[in-house]
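S.K.: next come a sequence and a model predicted from it.
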Amino acid sequence: MFTGIITDIGRIEAAEQRGDLRLRIACGYDMAGVDLGASIACSGVCLTVVDKSEGWFAVDLSAETLARTAPGLWAEGGRVNLERALRVGDELGGHIVTGHVDGLGEIVSAEPVGDSTALQISAGAEIAPYVASKGSIALDGVSLTVNEIEQAADGLFFSVNLIPHTAAQTTLDEAAVGRKLNIEIDILARYIGRLISVRDTGV
């Protein structure tokens, strides 16, 4: 489990296609305190540390992970939001995030509002029922609050506000129109949706 509060920005130093895609990610974490097999969320994707040394760790991405996450995210030289797994007793500063991507969104506008940036995101029909005004959502692993929603024929549009601190501490400082983002819906919305489906269809 994670909180959506980013604690470092990693840089992909190497990407090697083996049976899976092996990434070596440079980071500022003290890797002596990170065990092999530990989970680190990388731009909203829960990945397992399979190798490490001072200043870097390695993870493997399956074909399923690659297919379900934002295109171009895992290229060599790219930046990724990092968050270590939540420990019992840690402050829950964002919201409960699992590191499982529910779908992709695309930035359709990025406009300055005061010192902040208002982003409007388009998302598909698989996401639409689970997004609510003033609810929580994770974009590339960053916990944000949904401002407004607008239904569309094939999904919805929703807006979020990036304060300067959030932009500076995450890869959302490069938010630009056309960028694809990993979306994780609020875990409560996911389970409520499942309960409604079982009630209505029995499946």
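M.R.: That came in fine, so what should we check first? Numbers count the residues shown, from 1 in each chain.

S.K.: alpha carbons only for contacts and neighbour counts from here, please
M.R.: Fine.

S.K.: just the helices in this structure please.
M.R.: 63-68, 164-169, 187-201 (DSSP state H).

S.K.: can I get the ones you listed in TSV with distance to T48?
M.R.: Below are the helices of the chain laid out as TSV (distance: least, C-alpha to C-alpha, whole Å):
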stretch	distance to T48
helix 63-68	12
helix 164-169	23
helix 187-201	21
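
S.K.: in the chain, which spans are strands?
M.R.: 8-17, 21-26, 39-42, 45-48, 51-53, 56-61, 79-84, 103-113, 116-124, 136-139, 142-152, 155-162, 180-185 (DSSP state E).

S.K.: next up, a second structure to put side by side with the first:
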Amino acid sequence: MFGADDADWAIYRKINNAAASSDEDEDLARLETVEQKLLAHDPTFQEEHTYSALAQRRSALIQAFRPQYFEGDPAGAARVHLSTERWRACETWFSPGMAGVDSAGLGEVVQNILARFNEQEKGRLVKNVFVTGAPSQLPELIPRLHNAMRPILPPDMPLNITRADNPTLDAWRGMAECSLNDTYWKNSVSNEEYNEWGGERIRRWWGGNWNSSFIDDSEA
């Protein structure tokens, strides 16, 4: 979780004292020094132009539009007011580092997958990008994914992203339909096999790696 808190990065300033600091507090201190000189020597620069005055006005504006609740109102006391968190929570799908997670974002994952194909195959794939699952219902997810993929593709390569009609139940409906096929039961995993090998070593599954369970009994 290193880096989730801005204070974590202070360790680098302790290691290298010669490095220039980008700490916000130091920047604000330098800004205040400059503003004091402007107040003393520039007649056009007034107190209301300072950073602190502007910040207070922004805070007052936010407070003016914040819903007011009566003292002792349980609903008001338990309500959490969000600001940029509404956008940051969704953006972690593309930038997990914002949440302190050391992992590739959705755009980077797609880029790594497409890098395995030649230009002709890549063009065929990006013509039909299919997104499903409950998170795909996030508002404006498709335009955001489009913006992440477009820069990694040639300008003249068509890109089409489609979302499932019912992304929440797609996986269940797919397996339900698959279970109606006789082939499903031949390739399924029994409870005994799961208990024997566990979830990490399923040996008889049509989507798994090649293993001994597919060997003909006559060859065993």
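M.R.: Okay, I see it. Quick caveat, the model's predicted, so the values are computed rather than measured.

S.K.: need the TM-score from the superposition.
M.R.: The TM-score (TM-score structural alignment, normalised by the length of structure 1) is 0.20; 84 aligned residues with a C-alpha RMSD of 6.5 Å.

S.K.: picking that back up, of the helices of structure 1, flag the one that's most buried.
M.R.: Comparing the helices of structure 1 by mean neighbour count (mean count of other C-alpha atoms under 10 Å), helix 164-169 ranks first with a mean of 14.

S.K.: rewinding a little: closest to Q169 of structure 1 out of the strands of structure 1?
M.R.: strand 8-17 (7.5 Å; C-alpha to C-alpha).

S.K.: quick one: the closest one to strand 21-26, angle?
M.R.: 150 degrees (axes from the mean of the first three to the mean of the last three C-alpha atoms, to 10 degrees).

S.K.: buried stuff in strand 8-17 of structure 1?
M.R.: D8, I9, G10, R11, I12, E13, A14, A15 (16 or more other C-alpha atoms under 10 Å).

S.K.: okay, the strands of structure 1 in TSV with distance to A67 of structure 1 next?
M.R.: Below are the strands of structure 1 laid out as TSV (distance: least, C-alpha to C-alpha, whole Å):
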stretch	distance to A67 of structure 1
strand 8-17	15
strand 21-26	12
strand 39-42	15
strand 45-48	12
strand 51-53	23
strand 56-61	10
strand 79-84	17
strand 103-113	11
strand 116-124	16
strand 136-139	17
strand 142-152	21
strand 155-162	20
strand 180-185	12
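
S.K.: nearest to L195 of structure 1, out of the ones you listed?
M.R.: Comparing the strands of structure 1 under C-alpha to C-alpha, the one sitting nearest is strand 180-185, at 15.6 Å.

S.K.: just checking, what packs against that closest one?
M.R.: Packed against strand 180-185 of structure 1 by the contact rule (3 or more C-alpha pairs under 8 Å, 6 or more residues apart in numbering; DSSP states H and E) you find strand 103-113, strand 136-139.

S.K.: highest mean neighbour count out of the ones you listed?
M.R.: It is strand 136-139: most buried of these by mean count of other C-alpha under 10 Å, with a mean of 25.

S.K.: what packs against that strand?
M.R.: Against strand 136-139 of structure 1 (3+ C-alpha pairs under 8 Å, 6+ apart) you get strand 142-152, strand 180-185.

S.K.: for S116 of structure 1, find the nearest of these.
M.R.: strand 142-152 (13.2 Å).

S.K.: and that closest one with strand 155-162, angle?
M.R.: 140 degrees.

S.K.: quick one: list the elements packing against strand 142-152 of structure 1.
M.R.: So strand 142-152 of structure 1, by 3+ C-alpha pairs under 8 Å, 6+ apart, packs with strand 136-139, strand 155-162.

S.K.: the inter-axis angle of the longest one versus strand 103-113?
M.R.: Meaning strand 155-162 of structure 1. Using the same axes, to 10 degrees: strand 155-162 of structure 1 against strand 103-113 is 50 degrees.

S.K.: buried residues in strand 155-162 of structure 1?
M.R.: L156, F157, F158, S159, V160, N161, L162.

S.K.: then stretch 25-41 of structure 2?
M.R.: E35, L38.

S.K.: so how many other residues sit close to A75 of structure 2?
M.R.: 9 (other C-alpha atoms under 10 Å).

S.K.: need the next SSE after the lengthiest helix in structure 2, C-terminal direction.
M.R.: Scanning structure 2 for the longest helix, with DSSP H as the assignment, gives helix 24-41. Per DSSP states H and E, the first helix or strand lying C-terminal to helix 24-41 of structure 2 is helix 51-65.
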